[in-house]
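Novice: Only the shape, not the letters, is given here:
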């Protein structure tokens, strides 16, 4: 029986960044990923499946596929060189999900933000020697994670373990609910409107209509799922009414 390869998801800035008055282009960042970060990972752990966000989604979007990979990948490597909101949001999601997160940064980049400065991270240099050193350190971190599957690797999980925090269990969610959540998350506009409604915020009916018109296929999919779910939930009531009529 063939064992599925280990998986590694890369969190990093993808679009153009500005640092110390200089512009770092998306092409520069792609090159750094392809020729340094990904190469170092493959040298550290041959055969591992490595993927970056823009390989599975439109740049700038947080699709359901990205969230799933953040939650389930064996390893997540987060490059926090640039103060990018998406990077820190995705890093936070991962920290709340499971262990196996490795933080890296370019030694020549800006200082690490205070909120994560206490966490361990690997500094790298974008050179041939830097690639070799990054690979060695990644190998050490990955080996440690695999030998310590019950050891929290971030402050959030450490406190959760200490407090014996009981996380929400979504394992009993119905397939219809999961389908609806997935359909919403695949479309940022619909997801934003639904998130505000779920948080008790005001939902502009015109805004909701505009979001549905902008995403007709998803709106149609959600409508079908809701109709199917309502039909299934109303089935017992219809059967009860038929039984009552027969008993008259």
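Specialist: Yes, it's here. Remember, it's a predicted structure, so these values are computed and weren't measured experimentally.
Novice: Could you use CA atoms for every contact and neighbour count after this?
Specialist: Fine.
Novice: so the most centrally placed residue in the chain is in which element?
Specialist: When the chain is reduced to its mean C-alpha position, the closest residue under Cα atoms, centre = their mean turns out to be residue 67, at 2.8 Å. Under the criterion DSSP states H and E, the helix or strand holding residue 67 is helix 64-72.
Novice: okay, now the one to match up with it:
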């Protein structure tokens, strides 16, 4: 079964204003639902289309947006209104991967000089405009299927020409949990002070050290990970064994049973 293609739409979402003219968030939402999204689905009926305010996953909306910019098969950026968020997200996508389409309403303000040279499709907010936009999008989708990975913006073209090496986070080795734990201990002022004290031959109270460690959740977490990784702590010791107090009453030894033992 083929993986479902995804398309993330970048556009102004909140109320906008240019040349004294106000465009409400509802106007933009209607344009997205009735024109842009419809055109995308006409061009590729099986594609999954999402806009920032469609994202319902819990967590930071910014993280969701970045994830879609990095991983969506296609990003369609509507640059009709001069919006810094749209320009920023367009730049991030251009630097991430190909599969980016720029569109704008032909009745909107003039495109800023810095992006005016970028290829884009103009559309009209009419039935004919929807049909024309769908046709242009389909042509782009078909071309990208035939030429997967082909640079579609100046940044990626230059990166390919100069053989620019992007960071490879997939093959990045995992940090040694022991080293991470040690660094946490020596960079935390409370635990570092106690370590210096112990190193100079002074007696350090164990309870004081444990208190200093677990006052900082990160230090405590890193230490536990290191102990688990090196076998100094067994997960069964933490989660697998029930105390007598926690046993159900029918399994808990009675007073008479304890005496017989």
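Specialist: Structure's in. What do you need? Just so you know, these numbers come straight off a predicted model, no measurement behind them.
Novice: check the fit of the helix holding residue 67 of structure 1 onto structure 2 and give the mean distance.
Specialist: Compared with structure 2 after fitting, helix 64-72 of structure 1 deviates on average by 0.9 Å (mean Cα distance after the TM-score superposition for structure 1).
Novice: measure residue 205 of structure 1 to residue 212 of structure 1 for me?
Specialist: Taken as Cα to Cα, to the nearest Å, the spacing of residue 205 of structure 1 relative to residue 212 of structure 1 amounts to 11 Å.
Novice: So for the two, which residue has more residues nearby?
Specialist: Relative neighbour count places residue 212 above the other of residue 205 of structure 1 and residue 212, with 17 against 10, counting by other Cα atoms under 10 Å.
Novice: and that one, what does it touch?
Specialist: Taking Cα atoms under 8 Å, 6 or more residues apart in numbering as the definition of contact, the neighbours of residue 212 of structure 1 are 190, 218-219.
Novice: just curious, which of the residues you listed is nearest to residue 163 of structure 1?
Specialist: If you rank the contacts of residue 212 of structure 1 by distance to residue 163 of structure 1 using Cα to Cα, residue 190 comes first, at 35.6 Å.
Novice: Please identify which helix or strand holds residue 104 of structure 2.
Specialist: The secondary structure element spanning residue 104 of structure 2 is strand 100-105 (assigned by DSSP H and E).
Novice: Which strands or helices does that strand pack on?
Specialist: Judged by 3 or more Cα pairs under 8 Å, 6 or more residues apart in numbering; DSSP states H and E, strand 100-105 of structure 2 is in contact with strand 74-78, strand 121-123.
Novice: now these as JSON lines including mean neighbour count and distance to residue 150 of structure 2?
Specialist: Shown next, in JSON lines, are these (neighbours: other Cα atoms under 10 Å; distance: least, Cα to Cα, whole Å):
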{"stretch": "strand 74-78", "mean neighbour count": "24", "distance to residue 150 of structure 2": "13"}
{"stretch": "strand 121-123", "mean neighbour count": "18", "distance to residue 150 of structure 2": "19"}
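Novice: same for the helix or strand hosting residue 234 of structure 1, what does it pack against?
Specialist: With elements delineated by DSSP H and E, residue 234 of structure 1 resides in helix 216-246, which encompasses its position. Counting by 3+ Cα pairs under 8 Å, 6+ apart, the packing neighbours recorded for helix 216-246 of structure 1 are helix 175-185, helix 205-214.
Novice: now that helix, how far from the centre of its chain.
Specialist: Averaging C-alpha coordinates over helix 216-246 of structure 1 and over its chain gives two centres that are 33 Å apart (Cα atoms, centre = their mean, to the nearest Å).
Novice: Return the set of buried residues in that helix.
Specialist: Using 16 or more other Cα atoms under 10 Å as the test for burial, helix 216-246 of structure 1 gives 218-219, 222, 225-226.
Novice: can you give me the angle that helix makes with helix 205-214?
Specialist: For the pair helix 216-246 of structure 1 and helix 205-214, the angle between their directions (axes from the mean of the first three to the mean of the last three Cα atoms, to 10 degrees) equals 110 degrees.
Novice: quick check: angle from helix 216-246 of structure 1 to helix 175-185?
Specialist: Relative orientation of helix 216-246 of structure 1 and helix 175-185, computed by the same axes, to 10 degrees: 160 degrees.
Novice: re earlier: would CSV of the helices and strands packed on strand 100-105 of structure 2 with distance to residue 257 of structure 2 be doable?
Specialist: Listed next are those as CSV, based on distance: least, Cα to Cα, whole Å:
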stretch, distance to residue 257 of structure 2
strand 74-78, 70
strand 121-123, 84
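Novice: right, so of those strands, which gets closest to residue 174 of structure 2?
Specialist: Using Cα to Cα and comparing those, the one that lies nearest residue 174 of structure 2 is strand 74-78, at 30.7 Å.
Novice: residues in structure 1 aligned with the closest one?
Specialist: On the basis of TM-score structural alignment, strand 74-78 of structure 2 is assigned to residues 75-79 in structure 1.
Novice: Check what contacts that stretch and list those residues.
Specialist: Counting by Cα under 8 Å, 6+ apart, the neighbours of stretch 75-79 of structure 1 from elsewhere in the structure are 7-13, 70, 87, 91, 94, 99-105, 142.
Novice: so how far is stretch 65-77 of structure 1 from its chain's centroid?
Specialist: For stretch 65-77 of structure 1, the distance between its averaged C-alpha position and the chain's averaged C-alpha position is 6 Å (Cα atoms, centre = their mean).
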